[in-house]
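Enquirer: when you get a sec, could you give me coordinates for this:
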Amino acid sequence: MTLHFAKAAELLIPSLFHGFGVVIQATVLGFLLATVLGMIIAIGRLSTIKIVKGILYLYLELIRGTPLLVQLVYIYYVVPLLLNLIASMFGFKTNIQIASVTAGILGLGINYGCYMSEVVRAAILSIDKGQTEAALVLGFGKYEALFRIVMPQALRSIIPSLGNYLVMMVKDTSLLAYVAVNELLLRTQNFASQTFLTIESYTFLAIAYLIISIPLSYFVKFIEYRLKDK
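Expert: The predicted structure is shown next:
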């Protein structure tokens, strides 16, 4: 059996470069969505309103109890059908569809937002309550004290953890191939099925993810090191 890495490199690598753009887009937007959702859920779970805490608890159990791949497939295939069904119940004829990249971003954001919320909540609880009490005495409102005093300190402490989630999200973008997102894995699968250069194709795919993940991991470690010095 002869391996043809040079041929695979010539034909596949240009396609993988285009796939990098999709991975970056899905990662950046998914991470931003996850961060916002994580903060909202964390603050909601610290609320004294029982119904809010109950709804968020059920949401977390639902997301943590199902795999990311199932969530992506559900958002891409099932949610549009449900929306069309609901619209038909009110007499509207619709053909709602969700773009594959949009479904991928939503899936990543919702899934990671669930786990990041626990990190944010723990960070908020780790801040001395005396600081909040002092802020209230000085005339700050409850939420003003949270966002101006507590949250900045909490976010600073969780930056390394958020960085690790970012690296994990980059690697999980490979799952977007199952909802027809033309990212690195799907491009490689298509190329391998057409050329039968299976070993060469998936070797370059692995290298492509390493090219993204390793520098990003070292950048996260650098940020963590700098934060420890301050």
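Enquirer: going by C-alpha atoms from here, please, whenever you check contacts or count neighbours.
Expert: Noted.
Enquirer: the helix of greatest length in the chain: how far from the chain's middle?
Expert: Looking across the chain with DSSP state H, the single longest helix is helix 5-45. When C-alpha coordinates are averaged (C-alpha atoms, centre = their mean, to the nearest Å), helix 5-45 and its chain have centres 9 Å apart.
Enquirer: so which elements touch that helix?
Expert: helix 50-64, helix 100-126, helix 151-172, helix 184-195, helix 198-228 (3 or more C-alpha pairs under 8 Å, 6 or more residues apart in numbering; DSSP states H and E).
Enquirer: which one of the ones you listed lies nearest to Thr35?
Expert: Closest to Thr35 of these is helix 100-126 (C-alpha to C-alpha; 6.0 Å).
Enquirer: what packs against the closest one?
Expert: helix 5-45, helix 50-64, helix 68-73, helix 151-172.
Enquirer: list the contacts of the helix or strand following that helix.
Expert: As assigned by DSSP states H and E, the chain's next helix or strand after helix 100-126 is helix 129-137. Residues outside helix 129-137 that contact it (C-alpha atoms under 8 Å, 6 or more residues apart in numbering) are Gly141, Lys142, Ala145, Leu146, Ile149, Val150.
Enquirer: to compare against the first, here's the next sequence to fold:
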Amino acid sequence: MEILSHLDFSTALNELTPELWQGLLIALEATVGGFVLAVILSVLLAVGRLSKYKFLRGILVVLLEIVRGTPLLVQLVYMFYVVPLLVSLIVQFFIPNYQFQLNPLLAGILGLGINYGCYLSEVVRAAILSIDKGQTEAALALGYTRRQALWSIVIPQATRQAIPVFGNYLIMMIKDTSLLAFITVNELLLRTQAYASQTFLTIESYTILAIAYLILSLPLSQIVRLLEKRSSKHA
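Expert: Now for the predicted structure:
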């Protein structure tokens, strides 16, 4: 009870809010960049999984198993700390003493995009397979090639079907941007940690942080529900 009597939410809110605004902008930048990359990768991976080339399908299956079988945090740390070392070692065969560095935010965007792209690829692949094959046959009859039919007719429809699921993954990605604190991205969590360690307003700081994530995710959740209702009506 003595701890509760010393809580100072008003001070924490006034002092932490400007920091959270700046962290929010970085988190949104990481989310937008990561999600755009994830959507592009998901379509490419899904098309690759449906390819007639067995070797390509095998490589993609191995890639998907590696990404889905390891934690996102480990992938982010690997992207930020290990990948630059590997690139430097390879390039040093051609350019001595070359040192490659990866911006923390860029590393976070790449890590989020690759991770979510692999998961979303299964969503896109299932959506592509759900499209009536008669549409492809009709396109071929009209003079389309199989590639043109896939990219002009099938994939646009499959992407529209997958939009509600994409929305759920977008909400997850916004919350997962908190993991970027572990690779020194100065987003919401890292700023809150720094403030709490300086002021010792631990309960107040992390409570405000949790509320900030709720304010971000709840409106998006409602939008996703509306999209799901609209898609079910048009199904």
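Enquirer: got a TM-score for the two of them?
Expert: In this superposition the chains share a TM-score of 0.97, using TM-score structural alignment, normalised by the length of structure 1; 230 aligned residues with a C-alpha RMSD of 1.0 Å.
Enquirer: the helices and strands packed on helix 5-45 of structure 1: which one's closest to Pro14 of structure 1?
Expert: So among these, helix 184-195 is nearest, using C-alpha to C-alpha, at 10.6 Å.
Enquirer: tell me the residues of structure 2 aligned with that closest one.
Expert: Aligned using TM-score structural alignment, helix 184-195 of structure 1 spans residues 188-199 in structure 2.
Enquirer: what comes up buried for that stretch?
Expert: Leu188, Leu189, Leu190, Arg191, Thr192, Gln193, Tyr195, Ala196 (16 or more other C-alpha atoms under 10 Å).
Enquirer: for these, which one is nearest Gln99 of structure 2?
Expert: Leu190 (27.0 Å).
Enquirer: in structure 2, what range does stretch 209-226 of structure 1 match?
Expert: Counting by TM-score structural alignment, stretch 209-226 of structure 1 corresponds to residues 213-230.
Enquirer: before we move on, what about stretch 110-129 of structure 1?
Expert: Mapping stretch 110-129 of structure 1 onto structure 2 (TM-score structural alignment) gives residues 114-133.
Enquirer: distance from that stretch to the middle of the chain?
Expert: 15 Å.
Enquirer: how about it, which residues are buried there?
Expert: Buried residues in stretch 114-133 of structure 2, defined by neighbour count with 16+ other C-alpha under 10 Å: 114-125, 127-128, 131.
Enquirer: between the helices and strands packed on helix 5-45 of structure 1, which gets nearest to Ile40 of structure 1?
Expert: helix 100-126 (7.8 Å).
Enquirer: the closest one to helix 5-45, inter-axis angle?
Expert: Here helix 100-126 of structure 1 points in a direction 50 degrees away from that of helix 5-45 (axes from the mean of the first three to the mean of the last three C-alpha atoms, to 10 degrees).
Enquirer: what's the angle between helix 100-126 of structure 1 and helix 151-172?
Expert: Here helix 100-126 of structure 1 runs at an angle of 140 degrees relative to helix 151-172 (the same axes, to 10 degrees).
Enquirer: helix 100-126 of structure 1 vs structure 2 - mean distance after superposition?
Expert: Its aligned residues in structure 2 lie a mean 0.3 Å from helix 100-126 of structure 1 after superposition (mean C-alpha distance after the TM-score superposition for structure 1).
Enquirer: can you name the residues of structure 2 that stretch 157-175 of structure 1 overlays?
Expert: The aligned range for stretch 157-175 of structure 1 is 161-179, by TM-score structural alignment.
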